[in-house]
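>>> next come a sequence and a model predicted from it.
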Amino acid sequence: MSGYLGPYKGERYHIPDCRRGRQPTVPREVFNQAHSSLRSVIERTFGVWKKKWKILKTMPKFSFDKQVKIVIATMALHNYIKRHAQRDRHFEESKNYQNEGTEEEMDEESQETNGPGSQEIEVLRNQITASLMGD
């Protein structure tokens, strides 16, 4: 499936918005809160990963195939360390960091509504929303 599973436009999105006010009860806000929360976890994970593996920040001018192998290798090592290391300073630092969501609004261009796969994405977003609401 091609496309981007973004939040619903026009609804509260960022976690701090939900923490400051009432908890979301409207289905689209419930989805957006879950989306924001998951996005924060993913961003934090990528931050730890890039901090641990400096090569990812300045990816040398390797061929695309070699870059893919570097990404796969560092993620495999990252996951192994996460599962088996008793202590790791990068993971410890990330536990102390409470990412409250990004401050900037979602980029309008990344929320295409008429791009390839947009109808499939909308159906999927609605199915996920229904499952979050217990429907």
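That came through, no problem. Residues are numbered from 1 along each chain as shown.

>>> CA atoms for contacts and neighbours, from now on please.
OK.

>>> pick out the residue closest to the middle of the chain.
Centroid-nearest residue in the chain, with CA atoms, centre = their mean: residue 39, separated by 2.7 Å.

>>> presented hereafter is structure B, for comparison with structure A:
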Amino acid sequence: MIICDGDMKIRAVDARYPGSSHDSFVWNISRARNYFVQMYESGDRTSKLLGDCGYGIEPFLLTPYRDPHYNSQEYKFNLAHTSGRNIVERTIGVFKGRFRCLLSTLHYRPEKVVKIVNVCAALHNICRNYKIEHNEDDQPAPSNDIEGNIESPQNTTLQSEGRRIRDEIANTL
């Protein structure tokens, strides 16, 4: 799991679980989610993340609508959402292109893999900070979003509030 900002800097990474682990599983037990829940519960209503349909919706984690009607407000929201999420796909592409060892399985103990990914993320951020360019011709193609929307069973109040916020945003488009 990677969280990045608009400058393609990696703000959080969690490589403790294999790629076969579902996105929602990794998110639900992550420190990043705990941080956002605490911020939300202490009154922060402005921090938002954009997640793909592999995540459950929450007030601070907005996901796309499932199967919206063409040209509806929900459809327009999904277009804007996809456009906004494009940065994470580009970041992952640059990250893996810059550190090509991440393109395939790292044959080390899981604890060492976590350290390798964390160091690569730190070096990536240093490169971004000092504007060290990456040759984009070498980056892998982004993956397709084909997973269904998974609702987190942990807190239906957060899900309801997330849906309300998403609807409110969609209605302004």
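Perfect, thanks for sending it. Because the structure is predicted, anything quoted here is derived from the model rather than measured.

>>> and the residue nearest to the centre of the first structure, what pairs with it in the second structure?
Following TM-score structural alignment, the counterpart assigned to residue 39 of the first structure within the second structure is residue 85.

>>> so its match is in contact with residue 50, correct?
Yes. Here residue 85 of the second structure reaches residue 50: they are 6.2 Å apart, a contact under CA atoms under 8 Å.

>>> any idea how far residue 7 of the first structure lies from residue 17 of the first structure?
Look at residue 7 of the first structure and residue 17 of the first structure: by CA to CA, to the nearest Å, they are 14 Å apart.

>>> neighbour-wise, which of these two wins?
The residue with the greater number of neighbours, taking residue 7 of the first structure and residue 17 and applying other CA atoms under 10 Å, is residue 7; the counts read 20 against 15.

>>> the aligned partner of the more buried one in the second structure in helix, strand or coil?
Under the alignment (TM-score structural alignment), residue 7 of the first structure pairs with residue 64 of the second structure. Judged by DSSP: H, G, I helix; E, B strand; the rest coil, the three-state class of residue 64 of the second structure is coil.

>>> so residue 64 of the second structure is in contact with residue 77, correct?
Yes. With contact defined as CA under 8 Å, residue 64 of the second structure counts as touching residue 77 (7.4 Å).

>>> by contact count, what packs against the longest helix anywhere in the first structure?
With secondary structure taken from DSSP state H, the first structure has its longest helix at helix 27-52. Using 3 or more CA pairs under 8 Å, 6 or more residues apart in numbering; DSSP states H and E as the contact test, the elements touching helix 27-52 of the first structure are helix 15-20, helix 64-84, helix 89-96, helix 118-132.
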